[in-house]
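Engineer: 3D, please:
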Amino acid sequence: MINYQIAKKILKKSIIKIKDEKIKSVNSLNRVASVNIYSSIDYPSGNNAAFDGFAINSKDTKNINKKINQKFKIIGSIAAGAKPFKKIIKRFDAVEIMTGGIIPKGFDTIIPIEKIVFFPSIKNRKYILINKKVDKFNHVRLKGSDYKKNEIVLEKNSIVQPNHILTFKTLGIKNISVKKK
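Structural biologist: Have a look, this model is predicted:
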């Protein structure tokens, strides 16, 4: 039997070439990535709501004070995964939006449902009342805030973990190159 130091020298001089193979990303747990894996899209694909609530334009609140409520007309509702909102948006309009719903152009902030006061009543919801200035991009997940297009999501020679598989599913990465076992 050879000693440890000699064995180590022999291994360092030897060229060990492990070939690559393409496999389904869902089957890649604990495998070693053989290439860098990049995002092919921005995720999320557009600005979307981080909370259930109402989307408004923050500019419409710049002159509001606590003594006077401003009415914002409810013009529709947007569910997560719904087609883009096509209505024309005017000043002091609001749209109900669910978590994950894409925010239409003309709106830039979300007021969570817990902070909403309805007018004339909660059962007859025609308007929401706002009595303070609201900042831009409140409760908004911005386009590409999780992953930007062409960003590395897993580096070469990294071991695939469960969170990487979730990322692959999210970004639509179906196959990846890994080292053969």
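Engineer: all contacts plus neighbour counts: C-alpha atoms, from now on.
Structural biologist: Fine.
Engineer: Packing partners of the helix or strand where residue 95 lies?
Structural biologist: According to DSSP states H and E, residue 95 maps onto strand 93-97. When contacts are defined as 3 or more Cα pairs under 8 Å, 6 or more residues apart in numbering; DSSP states H and E, strand 93-97 sits against strand 53-56, strand 70-78.
Engineer: Alongside the first, I'd like the structure of this one:
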Amino acid sequence: MKNKFLFFSILISLLSCTSNKKYELASDIYILDKEKPIESFQELTNKLQGKAIYIDRWATWCSPCVEEFKHNEALHNFLHENKIEIVYLNSDTDLEEEKWFDFIIDHKLTGNHLRLDSLLKADLIDKGIFIPMIPQYMVVSEKGEVITNKAFRPSSGKKLYEQLDSLLIK
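Structural biologist: Here you go, the predicted structure:
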């Protein structure tokens, strides 16, 4: 009887450790392709129709990308004050969804999120938007047009804010 109790105790412990983790993302974290994949740049801009967008293309393994996240508080304040949306476009190819969510949460990446799949990447390449190195920052007008695919980094601070101001804010 004692052995059965021990066996079931161990079994319950193991099952609770291996159960799927449910993610409760904060209310200010939005997964844009949660309902259906976004396969083109137009689909992305349609999701945020009528809004100016600052796109941050990054990957978890990219240390310069992660370094830039240290400047997010000031960046988010500026974007919020000027009604500019941020989209974090993740470029990891084999990253499990759980690890992606963990990374978003751990780095407090509030805003809109999207994974770069092969169809979206091909569309960005066809449109001449994609640059084959990261981090990459893009500015998109309220009309869904790319104004620049080589925007300043968040660490540029005032230079970035002046760039956004001159390109988007009237």
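Engineer: What's the TM-score once they're superposed?
Structural biologist: The pair, once superposed, lands on a TM-score of 0.32 when counted by TM-score structural alignment, normalised by the length of the second structure; 97 aligned residues with a Cα RMSD of 5.4 Å.
Engineer: one step back: next, format the helices and strands packed on strand 93-97 of the first structure as CSV and append distance to residue 13 of the first structure.
Structural biologist: Converted to CSV, those look like this (distance: least, Cα to Cα, whole Å):
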stretch, distance to residue 13 of the first structure
strand 53-56, 64
strand 70-78, 63
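Engineer: Please dump the ones you listed into a markdown table; it should also carry mean neighbour count and distance to residue 164 of the first structure for every row.
Structural biologist: As requested, those are arranged in a markdown table below (neighbours: other Cα atoms under 10 Å; distance: least, Cα to Cα, whole Å):
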| stretch | mean neighbour count | distance to residue 164 of the first structure |
| --- | --- | --- |
| strand 53-56 | 27 | 31 |
| strand 70-78 | 18 | 30 |
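Engineer: Quick one: closest of those to residue 93 of the first structure.
Structural biologist: strand 70-78 (4.8 Å; Cα to Cα).
Engineer: That closest one versus strand 93-97: what angle between them?
Structural biologist: In terms of direction (axes from the mean of the first three to the mean of the last three Cα atoms, to 10 degrees), strand 70-78 of the first structure departs from strand 93-97 by 40 degrees.
Engineer: Strand 70-78 of the first structure - contacts with which helices or strands?
Structural biologist: If contacts are counted by 3+ Cα pairs under 8 Å, 6+ apart, strand 70-78 of the first structure sits against strand 93-97, strand 125-130.
Engineer: among those strands, which is nearest residue 163 of the first structure?
Structural biologist: The nearest among these, by Cα to Cα, is strand 93-97 at 28.3 Å.
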